[in-house]
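Q: Quick one, structure for this:
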Amino acid sequence: MKKEWTGPLEKIDEYRYRIPKSYKSGMRTSGIIYTDEKLLKSICQDQALDQVANVAFLPGIVGSSLAMPDIHWGYGFCVGGVAAFDVRRV
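A: All right, here's what the predicted structure looks like:
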């Protein structure tokens, strides 16, 4: 059964949306989704955005937890997700 996204999404501009760091206590950074309004509707149909938020909890993350337009649910880390880490901060 698919779980639809119900969390907050802030529109940054025509092709970027933000899951704010304040969404869940303990998130180290925000999540940024690169998409347009049309694709966003289908992206919100599964748990991929929850996975973007979950990556934002990881120790050592640098910058934002990112999601490209091909984002879809994966095993732990969403397919189409990107994150950079500093091993000195882990």
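Q: C-alpha only now, for contacts and for neighbours.
A: Will do.
Q: where exactly do the helices run in this structure?
A: Assigned by DSSP state H, the chain shows helices spanning 37-43, 48-55.
Q: And those helices: which comes nearest Ala83?
A: Across the helices of the chain, Ala83 has its closest neighbour in helix 48-55 (7.8 Å, Cα to Cα).
Q: mind checking the longest strand of this protein?
A: In terms of residue count, the longest strand belonging to the chain (DSSP state E) is strand 61-72.
Q: so it versus helix 48-55, what angle?
A: When axes from the mean of the first three to the mean of the last three Cα atoms, to 10 degrees is applied, the directions of strand 61-72 and helix 48-55 differ by 160 degrees.
Q: Can you name the residues in contact with strand 61-72?
A: Taking contacts as Cα atoms under 8 Å, 6 or more residues apart in numbering, the residues outside strand 61-72 that touch it are 28-35, 39, 43, 46-48, 52-53, 55-56, 78-86.
Q: Stretch 44-57 now?
A: Applying Cα under 8 Å, 6+ apart, the set of residues contacting stretch 44-57 from outside is 2-5, 19, 21, 26-31, 43, 64-67, 71-74, 76-79, 81, 83.
Q: let's see this one next to it:
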Amino acid sequence: MNLQNIRKINDYEWEIPQSFREDMRVPVHLFATHRLLEEIAGDKSLEQAVNATTLPGVVGYVAVMPDMHQGYG
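A: Reported below is the predicted structural model:
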């Protein structure tokens, strides 16, 4: 994912806005340093977080913690 799509809230909180993809029900809030975001931008972690925003029943935002990694779950 291109980091230009991620909005900085503060040094440790970032947002993928709900407008990023038409089917998103809520935004994604990421809790990480900029360096960590750069490291995971090449894998599927952020894509999986965006996919989670489309699930029925999700409210508020999808929170992604600093230990994010691609894979099941």
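Q: residue range for the longest strand of structure 1 in structure 2?
A: Strand 61-72 of structure 1 lines up with residues 58-69 of structure 2 when matched by TM-score structural alignment.
Q: Buried residues in the matching stretch, which are they?
A: Counting neighbours by 16 or more other Cα atoms under 10 Å, one finds that the buried residues in stretch 58-69 of structure 2 are 61-62, 64, 68.
Q: Could you dump those into CSV with distance to Ile9 of structure 2 added?
A: Conversion of the buried residues of stretch 58-69 of structure 2 to CSV gives the following (distance: Cα to Cα, whole Å):
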residue, distance to Ile9 of structure 2
Tyr61, 14
Val62, 15
Val64, 14
Met68, 18
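Q: I'd like to know which of those residues is nearest to Asn10 of structure 2.
A: Within the buried residues of stretch 58-69 of structure 2, the smallest distance to Asn10 of structure 2 is 14.9 Å, found for Val64 (Cα to Cα).
Q: gap between the closest one and Val50 of structure 2?
A: Shown here: Val64 of structure 2 relative to Val50 of structure 2, a distance of 10 Å by Cα to Cα, to the nearest Å.
Q: Same question for Val28 of structure 2.
A: Val28 of structure 2 sits 7 Å away from Val50 of structure 2 when distances are taken as Cα to Cα.
Q: cool, Tyr12 of structure 2 as well?
A: When Tyr12 of structure 2 is compared with Val50 of structure 2 (using Cα to Cα), they lie 19 Å apart.
Q: The two: which is more packed in?
A: A side-by-side neighbour count of Tyr12 of structure 2 and Val50, using other Cα atoms under 10 Å, places Val50 first with 23 against 12.
Q: what residue lies at the spatial centre of structure 1?
A: A centroid search over structure 1 (Cα atoms, centre = their mean) returns Val52, at 2.7 Å, as the residue closest to the centre.
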